[in-house]
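>>> okay, structure incoming, though there's no sequence with it:
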């Protein structure tokens, strides 16, 4: 049972919150459902959006009396797919209702209507601001068509945690000397997202965790430079690299490197995935994977996608982190594997192969390379919805897409975007992230036999938590 409506008390009604709740309580019942006061649930802290969203999504039906800040409440209503009603006390609130309604309309969040504390429907001035409904008629909300929830950053992150938790994965974090890693580990353990092994000096990690006020008791702390596993790992690595002339002594030294040690844990089934890179380069993070885990049989390269999350929009961008100048065959492979990865996170993939030209409107070697990649991708995955070459506007704006590439099922509706090279991809994802207030989750590496994901050295704690959750989900698929 979902939230039936989000009620946002404004003007005079906001000052009569206790009376509002009492009135709602009088009509509480099977027709109305439960009445939840967001302030009562979240006290003493003022509600931030994530906390408010948790309350809304944990509410067992009924109505949610929200904060009274209309923009905040409209965003909350959109996130849970419930209609928003502005709560007015009566005619005296008409002017403020006009102002608030106008603000919501301008940002595309039109309230369903008005709930009235006094009287049944009020005068025509209030009626003009939207459907008016008296509290005695709240059972009518059963007939309000629910909206599709808007996938914003908070909704996405919450769903990510839930999906990761169900995977029951074990993730290794090699960089135990980084405070961000330890703080993220504390949060992951508190949310029961996955099992964790943290590499480093166990006593040093425990002491630093205590200094930071963190609870790391649920993690396994392992010193990669000593112990029986080091010898076992070295013997396995020497065997894997025997054709390259690697000796056992050389393997012992190599296994003392945190990235190699963690990757060998995955190879031998002691962990399901790895997240690293907060203090190391991408090459240092993924090079051991090529030597130990290796790629899946159908992959010739490792590539990446970023999940770009904005209110109402969930897109995947590839490849923005690994391959500088992919060939047409590699672009085709990136397109196919990016669609598969995107599908793991709730995207029904419609793949646009991007270029500076749409269809046959332009020419040049770069356009021809994308066109060839589209043809190869169609051959490799004939059931995949993919098209190109497409300019970005033709890929996302329906009127532009149908004008430039009429009849295309992708043009104007794309949600997976494959960039022709690393230069354009990396620039674009960062531009969207910084100017559109987007949450960029990734890079998510693709093509390896087991999940290994790289962090930016500027990663925040939230970035690390999200990447570990992504890795756990990949391990469970």
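That came through fine. Nothing here was measured: the structure is a model prediction, and the numbers come from that model.

>>> contacts and neighbour counts: CA atoms only from here.
OK.

>>> pick out the residue nearest the middle of this protein.
The residue at the geometric middle of the chain, judged as the C-alpha nearest the mean C-alpha position with C-alpha atoms, centre = their mean, is residue 156 (4.3 Å).

>>> please identify the helix or strand for that one.
Under the criterion DSSP states H and E, the helix or strand holding residue 156 is helix 153-167.

>>> elements contacting that helix?
With contacts defined as 3 or more C-alpha pairs under 8 Å, 6 or more residues apart in numbering; DSSP states H and E, the secondary structure elements packing on helix 153-167 are helix 49-58, strand 303-310, helix 461-476.

>>> what about 10 Å?
If you count contacts as 3 or more C-alpha pairs under 10 Å, 6 or more residues apart in numbering; DSSP states H and E, helix 153-167 packs onto helix 49-58, helix 70-80, strand 303-310, strand 313-318, strand 439-446, helix 461-476.

>>> in TSV: those, plus mean neighbour count and distance to residue 12.
Converted to TSV, these look like this (neighbours: other C-alpha atoms under 10 Å; distance: least, C-alpha to C-alpha, whole Å):
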stretch	mean neighbour count	distance to residue 12
helix 49-58	17	23
helix 70-80	22	14
strand 303-310	25	34
strand 313-318	24	36
strand 439-446	23	37
helix 461-476	24	39
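
>>> OK, contacts around the closest residue to the residue nearest to the centre of the chain other than its chain neighbours?
Sequence neighbours aside, residue 309 is the residue nearest to residue 156 in space, at 7.4 Å (criterion: C-alpha to C-alpha, 6 or more residues apart in numbering). Taking C-alpha atoms under 10 Å, 6 or more residues apart in numbering, we find residue 309 in contact with 151-157, 315-316, 432-433, 436-441.

>>> want to compare, so here's the second one:
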């Protein structure tokens, strides 16, 4: 990846300067809200905290706030550039905390080289922060600073330059040693570099099982051995009896090279002199101690890692610190101890052995990854790192007695982490839990597609449903084999060869014989997966169908309507999206099917959508939207909406509905209560019925593209049996979520 100087400067200076801002988490728009946020309302939490200091975690952001503290003496390979020049890095660190673990950060730059002043300044910050991340402070002062802060403070203190690299590279070393067929206790390790990161790495390796006497460490003056008299106490721990004349001498027969120094100091010949299946972690950045190209050219049996993102096995600290702090904050740990660090290491090592999900593959340009020499640590954009590492750290904190707020249900905690980052949503997890109680048979007409196979495997693995894949059996089985899945978990049917095709064709012919379909037409159509799958659902050989990944929307709906049809008592189907924005949940309908519905059709859409909303254990509160507020603009378009409201009220008096109303009236409770107190939508609406397809489609797409809203769907509403349309851009997780919704719908229909 190439980034120019101009691009970097423009990125940091355009618009709002820098990379961070502070945003209120509570509404602060009205005079009343401001009075609650500040005086006089703020006095109440102050009084409670005065009585019990622990309540500071209840009434303030302390529990999710970390200070990134630096004096700019060892910045990013730039050296001692000072606190001002180091500030962009500290802001960047804050961005990473937020992006990967939803932790808020204030960056604190201290204008001092005196470790005692740094220590005192940080100690005074304890009431403000839930944790302290020390950053870019040079050795050996960083050791003294961290040790004293850990000793004297009652919140987690973590120097990422030391322990971040140590944790990540140790996870990589554990996996590399396994692949190389070597025992950690027997590894002969050569380390170039003797600063904070190198010493912390070696300490972590020893915790994992490496022997101190097998570590040969080099600083700028050469090999660290017992003949030297210039060693500080941290380096002296690694002084050996043996004396190596230089790095090349030490690397002969070595199993592992760890580079934490500077670029281009290791030659091909030095790598060639290493033992069988050598492990080389050249982590100097941006120029490794030996280039990736030279290293793999020197040895075909090498296991190589660098600090760069453009080569396999990037040792990136972002795999560690956000998730370590997340776990520590969530149990309100007093410190981050060695057991918590090792728990993070082992969690990362274990995750690298798991099958890589599609979301990660997509993040890296579609490239496949599997455990082996080119994949020994997870990728930074693997969202699973959060709910692997943070719970492991939290559990270790509880096990070692440093947690002040233990987690009672670790599975629930993992789900909360997933929800926190938007990977999954609470509303979808409700459906997943419901689906697991009564898994159903789900037919996927696009069974040859790899994404469908991956999703279907997860649907089976998570006990959501029993997948049925349609398509060429040989093609599907070969892809299942390539993906490393067990074949017997899938039912595979080729519609062109199925003995059921004639039965389905006959039944379809009975339905459509007066609509222009001949027996031959019916037989030909049943060989089309979408028709075959829809008839499986209609005749009870499957409970639900999902399709649309490779076809246009009508190509999925049309077969479903012709084979299954609309729910009894209704005349149309409609499309609905779930929109989650700023932790509020809305349902938008109709967004995909009906271009210009009549008043009667709008009423049907509202009633059917309300029943679907109930599946999510949510009470529907329906707003029928228009450009008019309760007759303020009496045009035919708005009068149609008002008429639809009356139809719903007459047919379903149990439903909470009102309109016609403008969109802001529907979603801003204060506006509704102040200007239209007669309306019965107390607290605002959650189900928004749009007057036509233009409005609905435009609304959800604008929210999807211009905001951070999570948009789930479309959910096809009004079918007699569950059929849902997945879209071309849907991820594996989207398909899994829709499968869960379909299973719950099938169970509801059965009951």
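Yep, it's here. Because the structure is predicted, anything quoted here is derived from the model rather than measured.

>>> re the thing from before, nearest approach to residue 10 of the first structure belongs to which of the helices and strands packed on helix 153-167 of the first structure?
The minimum distance between residue 10 of the first structure and those falls on helix 70-80, with 7.8 Å, by C-alpha to C-alpha.

>>> how about that closest one, aligned to which bit of the second structure?
Mapped onto the second structure using TM-score structural alignment, helix 70-80 of the first structure spans no residues at all.

>>> quick check: next helix or strand after that helix?
Past helix 70-80 of the first structure, heading to the C-terminal end, the next element that is a helix or strand (DSSP H and E) is strand 84-88.

>>> in whatever helix or strand comes next after that next one, what's buried?
Following strand 84-88 of the first structure in sequence order, the next helix or strand is helix 94-106 (DSSP H and E). For helix 94-106 of the first structure, burial by neighbour count (16 or more other C-alpha atoms under 10 Å) applies to 94, 97, 100, 101, 104.

>>> now do stretch 633-645 of the second structure
In terms of neighbour count (16+ other C-alpha under 10 Å), stretch 633-645 of the second structure has its buried residues at 637, 638, 639, 640, 641, 642, 643, 644, 645.

>>> with respect to residue 327 of the second structure, which of these is nearest?
With C-alpha to C-alpha as the yardstick, the closest approach to residue 327 of the second structure among these comes from residue 645, at 49.4 Å.

>>> can you check which part of the first structure the helix or strand hosting that closest one sits on?
With elements delineated by DSSP H and E, residue 645 of the second structure resides in helix 636-651, which encompasses its position. Using TM-score structural alignment, helix 636-651 of the second structure lines up with residues 365-380 of the first structure.

>>> so what touches that stretch?
Here stretch 365-380 of the first structure makes contact (C-alpha under 10 Å, 6+ apart) with 326-336, 351-362, 382, 384-390, 418-421.

>>> switch the cut-off to 6 Å
When contacts are taken as C-alpha atoms under 6 Å, 6 or more residues apart in numbering, the neighbours of stretch 365-380 of the first structure outside the stretch itself are 328, 329, 331, 332, 389.

>>> mean per-residue distance, that stretch versus the second structure.
Superposing on the second structure places stretch 365-380 of the first structure at an average distance of 0.9 Å from its equivalents, by mean C-alpha distance after the TM-score superposition for the first structure.

>>> how far does that stretch sit from its chain's centre?
When C-alpha coordinates are averaged (C-alpha atoms, centre = their mean, to the nearest Å), stretch 365-380 of the first structure and its chain have centres 29 Å apart.

>>> before we move on, what about stretch 404-424 of the first structure?
Using C-alpha atoms, centre = their mean, we find the averaged C-alpha position of stretch 404-424 of the first structure to lie 21 Å away from the chain's own average C-alpha position.

>>> quick one: end-to-end length of it, please.
22 Å (C-alpha to C-alpha, to the nearest Å).

>>> ok, stretch 720-735 of the second structure next?
21 Å.

>>> against the first structure, where does it fall?
Across the first structure, the stretch matching stretch 720-735 of the second structure (TM-score structural alignment) is residues 449-464.

>>> residue 221 of the first structure matches what in the second structure?
Under the alignment (TM-score structural alignment), residue 221 of the first structure pairs with residue 492 in the second structure.

>>> give me the three-state assignment for its match.
Reducing the assignment to helix, strand or coil with DSSP: H, G, I helix; E, B strand; the rest coil, the entry for residue 492 of the second structure is strand.

>>> mind listing what it touches?
The contact partners of residue 492 of the second structure, by C-alpha under 6 Å, 6+ apart, come to 468, 469, 470.

>>> what kind of secondary structure is the aligned partner of the second one in the first structure in?
Looking back up the chat, that one is residue 469 of the second structure. When the first structure is aligned by TM-score structural alignment, residue 469 of the second structure is paired with residue 198. Secondary structure, three-state DSSP: residue 198 of the first structure is strand.

>>> what number of residues lie near residue 198 of the first structure?
Using other C-alpha atoms under 10 Å, residue 198 of the first structure has 25 other residues around it.

>>> check contacts around it.
172, 173, 174, 176, 221.

>>> can you do 8 Å?
Residues in contact with residue 198 of the first structure, defined by C-alpha atoms under 8 Å, 6 or more residues apart in numbering, are 172, 173, 174, 175, 176, 219, 220, 221, 222.
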